[in-house]
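Q: Predicted model and sequence below, questions to follow.
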Amino acid sequence: MADKLYASWASGYAAFPETAGLRTFRQGFGVTFTIPAGRAEWIHLPVPTPVIVGNDRANLEKVIVLYHARQNNELIEVHVFDGPRRISKFSGMRFTGDHSQGVEGGLSPKNVFVVRQPDIAFGIGVTLLVSNTSRTTDSEFFISSFGGDFFHTL
């Protein structure tokens, strides 16, 4: 038996804000959220999850979020959930700039988050905390796509 990779992705326009009424602009190539001045907002990303393949539970290797933190926005936290259970948390970040064009490599990519969680039971949700550091100007956070790399032993 060998580990088989299963990558599962969704378009950015499947993302949604936690705050009802947050200005959201969906297009065929992604979604743009307008974060009000001086606020932080949670954005949720449902990752299509191959929980069981061939009687084998999925192992989540990593999640990837292709995003562009425009103007004064910063990505400051990423939480990964398996159904109701948080399985990973990345904090203390202040990621800015355009990371929406592809999966980054190297020693410190800003859009790849290594999780390494065996036995996924329910479904993966990724939650982003985005902060607008300006006290006077709204700014935009764009997501083009997001997904995860899963392994199954088949």
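A: Arrived safely, thanks for sending.
Q: make it CA atoms for all contacts and neighbour counts henceforth
A: Noted.
Q: Quick check: the closest residue to residue 146 other than its chain neighbours vs residue 131, distance?
A: Leaving aside its chain neighbours, residue 146 sits nearest to residue 65 (4.4 Å; criterion: Cα to Cα, 6 or more residues apart in numbering). According to Cα to Cα, to the nearest Å, residue 65 stands 16 Å off from residue 131.
Q: Next one: the residue nearest to residue 146 from residue 52, what distance?
A: Computed as Cα to Cα, the residue 65 to residue 52 distance reads 23 Å.
Q: residues contacting the residue nearest to residue 146?
A: With Cα atoms under 8 Å, 6 or more residues apart in numbering as the criterion, the residues that contact residue 65 are 100, 111, 112, 143, 145, 146, 147.
Q: mind redoing it with 7 Å?
A: The contact partners of residue 65, taken as Cα atoms under 7 Å, 6 or more residues apart in numbering, are 111, 112, 145, 146, 147.
Q: hang on, residue 92 packs against residue 76?
A: Yes: contact criterion Cα atoms under 7 Å: residue 92 and residue 76 qualify, at 6.2 Å.
Q: ok, and here's another one to check against it:
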Amino acid sequence: MGIELRFAPGKSSLCHIPIPTPVIMDDKRAKVKAPYLLFNVKEGQGQIKNIHVYDGPFRFQTFDNLSLKGKHDDNVDNVNTISLTNFHEVIYGMSISFYFTAPTGIDSPIPPPLLTITTAGADFLL
């Protein structure tokens, strides 16, 4: 399950996904340890180039010049998990933005590339 996103060949798009976030529990702010984005991009269908992690309106970490593709939609693994430099104390709530690039059919037209997002989430310390 999840959401299937189709893209025009040769185009790129920025997508945003909110993450359900426990901000305060037992009078303590949660810290995000490891956000993840479960996805599936079949070979030749494109790639995720950038991931940015937000707390409310504030971006606190970026991961650029990526080339994420393949089947990473049914389990948390080392490709779909984002390793933060430091645990981040949550103030507002988390979200992930990612930039997807679809390939261009050079010799012949190609069908619209498909990206499947199963879910986005995070491991938190409370």
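A: Cool, the structure landed. All of these numbers come straight from a predicted model, not from anything done at the bench.
Q: quick one, which of residue 92 and residue 76 of structure 1 is more surrounded?
A: Using other Cα atoms under 10 Å, the more surrounded residue of residue 92 of structure 1 and residue 76 is residue 76, with 17 against 9.
Q: Map that one onto structure 2.
A: Under the alignment (TM-score structural alignment), residue 76 of structure 1 pairs with residue 49 of structure 2.
Q: can you tell me the helix or strand for its match?
A: Using DSSP states H and E, residue 49 of structure 2 sits in strand 47-55.
Q: quick one: that strand to structure 1 mean distance?
A: Its aligned residues in structure 1 lie a mean 0.4 Å from strand 47-55 of structure 2 after superposition (mean Cα distance after the TM-score superposition for structure 1).
Q: Now the element after that strand, going C-ward?
A: Assigned by DSSP H and E, the successor of strand 47-55 of structure 2 is strand 58-63.
Q: which parts of that next one are buried?
A: Under the neighbour-count criterion of 16 or more other Cα atoms under 10 Å, strand 58-63 of structure 2 has residue 61 buried.
Q: Kindly report the same for stretch 119-131 of structure 1.
A: Buried residues in stretch 119-131 of structure 1 (16+ other Cα under 10 Å): 120, 121, 122, 123, 124, 125, 126, 127, 128, 129, 130, 131.
Q: Identify the residue of structure 2 aligned to the third one.
A: When the two structures are superposed using TM-score structural alignment, residue 122 of structure 1 falls opposite residue 92 in structure 2.
Q: which residues touch its match?
A: 23, 55, 56.
Q: Need the residue closest to the centroid of structure 2.
A: For structure 2, the residue sitting closest to the mean C-alpha position, by Cα atoms, centre = their mean, is residue 37 at 4.2 Å.
Q: Please, which helix or strand holds the alignment partner in structure 2 of the residue nearest to residue 146 of structure 1?
A: By TM-score structural alignment, residue 65 of structure 1 lines up with residue 37 in structure 2. Here residue 37 of structure 2, judged by DSSP H and E, is contained in strand 31-41.
Q: Contact partners for the spatially closest residue to residue 75 of structure 2 that is not a sequence neighbour?
A: Using Cα to Cα, 6+ apart and skipping the chain neighbours, the partner closest in space to residue 75 of structure 2 is residue 38 (7.2 Å). The contact partners of residue 38 of structure 2, taken as Cα under 7 Å, 6+ apart, are 72, 73, 74, 76, 80, 117, 118, 119, 120.
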